[in-house]
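> the sequence isn't on hand, but the structure is:
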């Protein structure tokens, strides 16, 4: 039997013209119901699996009751059936029951081995994962504090294990900025900032002043100050709370303009419990925090010099240029030129330098790379993307006119739409949220600003998300492309902009 499909004027589901003998009614019904058969079979299979799981649960719960009667409620022999029960509840996605069982296992283990025994650590980490699934953000914070106390108890208050546990806490508070209630996001960031400050104090007391192990903590402190600065200038409802919390914690002096200090009051009255920083001209709010951040980059440069590491010193000069450029200081360009010269002197060939400096890059980098090859690898990893726009170029066009893709940019949250989301390498805190992905094309000027934003694609389609993405992309700050010793604009630049889809959040 053959069939032809035609579509003129009537719905396609009624448009089959049969050119052979008509099938029997039962066969036609079989054909019609075919798509429903897999769904029906899948539902039956799922019901069978659930029945089997419930039967297994009943057996393990009976075993648990027998053990409790024979050995008591806190005997370690209860751990085996409890673990099996936990696994079965997880397969049913009943995470409240999973959590209850995990708490019971932790209670038995602590009673048997002691409150701070290392074997309790994976159990607390399991509770972190479960409460993240349940969106119990405050309880996740409590578990991470528990893990920090366990690290201190087992390794010492200034141990690297304790420091890493604190770093994990700071990363989580950064995550809570976009998953928690709006009124809590500024407080969560301030908690993270305090942890980074405390971590640097611990590191400086633990290591010698020229110890390379100080470098990541110095950079984390510098980057946290950039995030504070970015929040102060977010041009959204976030900014008001960011300013108020910063002024309460640090005083108003850091928020005043550097050009008119001593002439203007740093604040103007802005209503009940509100203050508005007064700045000079187009100077952003809180530039003093970027200057402080650059002080920590200078510390990294001094460590590089003390260790006779010329390549690391060149990288520090590059980072110094980024923070200076964010302040609107022309010294940033000079830093870039000097960094390029220093890298050339340590043996980096011109082709690699041109490939790196000819591309605009969003600044600053969250991680400090002591080796140029590490930064190249990071750039390659993050700039992979397929060009979407069709660009017509003449045969003799300048190489600078070639379209380039800068990879993806993940925004922190809607109120911080031009601020990169802080990331953590800690898999324990991995959290996936629905996102809008917007592919855009634009021009990066010689000053690192964005113009001419054009949306190429958006998934899922949302007019409001499209408009917000265009506004956010315009505010991104790039290190401009460097042509020889001067900066130069680049057209035909593409980027995938991503932000949490709050309609499903």
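Arrived safely. None of the values given here were measured: they were computed from a predicted structure.
> from now on I want contacts and neighbour counts done on CA atoms only, so please keep to that.
Will do.
> which stretches of the stretch 101-250 of the chain form strands?
Read by DSSP state E, counting those that start in this stretch, the stretch 101-250 of the chain holds no strands at all.
> the helices in it, which residues?
For the stretch 101-250 of the chain, the helices defined by DSSP state H, counting those that start in this stretch occupy 121-133, 137-155, 160-179, 185-206, 215-232, 237-250.
> now for those, which one comes closest to residue 305?
helix 215-232 (12.7 Å; C-alpha to C-alpha).
> please compare the first structure with the one that follows:
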């Protein structure tokens, strides 16, 4: 490896200010940067250009550059660190993973979508050879989440293509699950639920507005061949069965989603955990309700009986079913108390101005392109997105089978007719588990909900 002489960063910053124009903090920053540059050059000369000791002054320079939000410079120095660590630890060393995470965070802050995608791919490859299968699953899930969110791009075409990249990764993850977990091991359930939610996103994509739906069908055929058109079936548009004459377009993906959620119930039954089996049955019933299948109500009855057999107090069961709930849930809760706690946390996150107004949890859409599907969730993401949203407060009715037949826009910013239509469409396509009391399903009128739709071109920031 040749001796690397980096251009003086301190000198470059000094040119940004006129002579005599430095604040004390600027002068101090330049002095600190110069110290690290001198140390780096000295170590290169005395220990050689590949010595691992060079990582330390490079890291000190990175810290200083982050103070100035100089993400491009940070990326250059991180690449230098990565090269040094590959030479000293080996190209497949686990020691590279923390640095790659730092490179992901810098790329997120810089808005470098391609760079972040590349670093996550490198993390996935490294984790695949480390002998830790769960870490490998987490790396796959992280990369898939990125493609569905921050790395999705801004156009309809980019978002669809990125989703199918994620979809292929989740298919890979599903194949690995049976090798990682023993039969009947409840640890597999959160992973199965991620597979299920990915299929929910796919169904939402195939039932979105006409333009996005056409792009999704074209992309699926390109990836899987012309037989995929038959597999999709007749797509009618809209995820709400009230707007699709009771049908979802989705072909084979509907039974695949059903099989996944039923497998969760089977795992919990094998484990002998009655309460977890009951919760899995509720999730299974929610899927039947999304499909507008009458069998949903029988499944809910089965779940209540299992909860009673598990010794769950009747008042807690009644409380859970006394609240209208958007479905599907973003994650699996193995106990009723966890699900109730999530209900209460979601309800407390936003309240309408009127103290007596009934309300449900706010809904954040996946994107402008697919406003009728909930934004994806992940347990393993280590970055966050500070998104800019179109926001509305709506008044809705929820009928006795969980559809939204009526929507009034109460507050909306900005005033834009196209976005107003998307917000209304998102609310009309929501599906709820209705209130169920004394074996009767209740409709609700004048329920307030806040709907958020991410604008394209979000600003990405690191999680604190």
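Cool, the structure landed. Remember, it's a predicted structure, so these values are computed and weren't measured experimentally.
> TM-score of the superposed pair?
TM-score for the superposed chains, counting by TM-score structural alignment, normalised by the length of structure 2: 0.86, backed by 431 aligned residues with a C-alpha RMSD of 2.6 Å.
> rewinding a little: need the helices of the stretch 101-250 of structure 1 in TSV with distance to residue 55 of structure 1 and mean neighbour count, can you?
Formatted as TSV, the helices of the stretch 101-250 of structure 1 follow (distance: least, C-alpha to C-alpha, whole Å; neighbours: other C-alpha atoms under 10 Å):
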stretch	distance to residue 55 of structure 1	mean neighbour count
helix 121-133	24	18
helix 137-155	32	18
helix 160-179	38	22
helix 185-206	44	19
helix 215-232	51	23
helix 237-250	52	16
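> and these: which comes nearest residue 389 of structure 1?
Between residue 389 of structure 1 and the helices of the stretch 101-250 of structure 1, the tightest spacing by C-alpha to C-alpha is seen for helix 215-232, at 30.4 Å.
> that closest one aligns to what range in structure 2?
Using TM-score structural alignment, helix 215-232 of structure 1 corresponds to residues 189-206 of structure 2.
> off-centre distance for the matching stretch?
Relative to the centre of its chain, stretch 189-206 of structure 2 is centred 11 Å away, using C-alpha atoms, centre = their mean, to the nearest Å.
> with structure 1 overlaid, how far apart is that stretch on average?
By mean C-alpha distance after the TM-score superposition for structure 1, the fitted stretch 189-206 of structure 2 averages 1.4 Å away from its aligned residues in structure 1.
> swap in stretch 341-349 of structure 2?
Mean deviation for stretch 341-349 of structure 2: 1.8 Å (mean C-alpha distance after the TM-score superposition for structure 1).
> and residue 235 of structure 2, which of the three is it?
coil (DSSP: H, G, I helix; E, B strand; the rest coil).
> is the nearest residue to it once chain neighbours are set aside part of a helix or strand, or is it coil?
Excluding the flanking residues, the one nearest residue 235 of structure 2 by C-alpha to C-alpha, 6 or more residues apart in numbering is residue 249, at 3.7 Å. For residue 249 of structure 2, the assignment made with three-state DSSP gives coil.
> and residue 249 of structure 2, what pairs with it in structure 1?
So, by TM-score structural alignment, residue 249 of structure 2 is matched to residue 285.
> quick one: that match from residue 153 of structure 1, how far?
42 Å (C-alpha to C-alpha, to the nearest Å).
> can you check residue 484 of structure 1 too?
Separation of residue 484 of structure 1 from residue 153 of structure 1 (C-alpha to C-alpha): 55 Å.
> can you check residue 110 of structure 1 too?
From residue 110 of structure 1 to residue 153 of structure 1 the distance is 14 Å (C-alpha to C-alpha).
> pull up the overlap in contacts between these two.
Taking C-alpha atoms under 8 Å, 6 or more residues apart in numbering as the contact rule, residue 110 of structure 1 and residue 153 both touch residue 116.
> so what's the spatially closest residue to residue 239 of structure 1 that is not a sequence neighbour up against?
Nearest non-adjacent residue to residue 239 of structure 1, counting by C-alpha to C-alpha, 6+ apart: residue 232, 5.2 Å away. Counting by C-alpha under 8 Å, 6+ apart, residue 232 of structure 1 makes contact with 239-240, 242-243, 285-286.
> can you redo the residues you listed as JSON lines with distance to residue 433 of structure 1?
Output for these, formatted as JSON lines (distance: C-alpha to C-alpha, whole Å):
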{"residue": "239", "distance to residue 433 of structure 1": "24"}
{"residue": "240", "distance to residue 433 of structure 1": "26"}
{"residue": "242", "distance to residue 433 of structure 1": "24"}
{"residue": "243", "distance to residue 433 of structure 1": "28"}
{"residue": "285", "distance to residue 433 of structure 1": "31"}
{"residue": "286", "distance to residue 433 of structure 1": "31"}
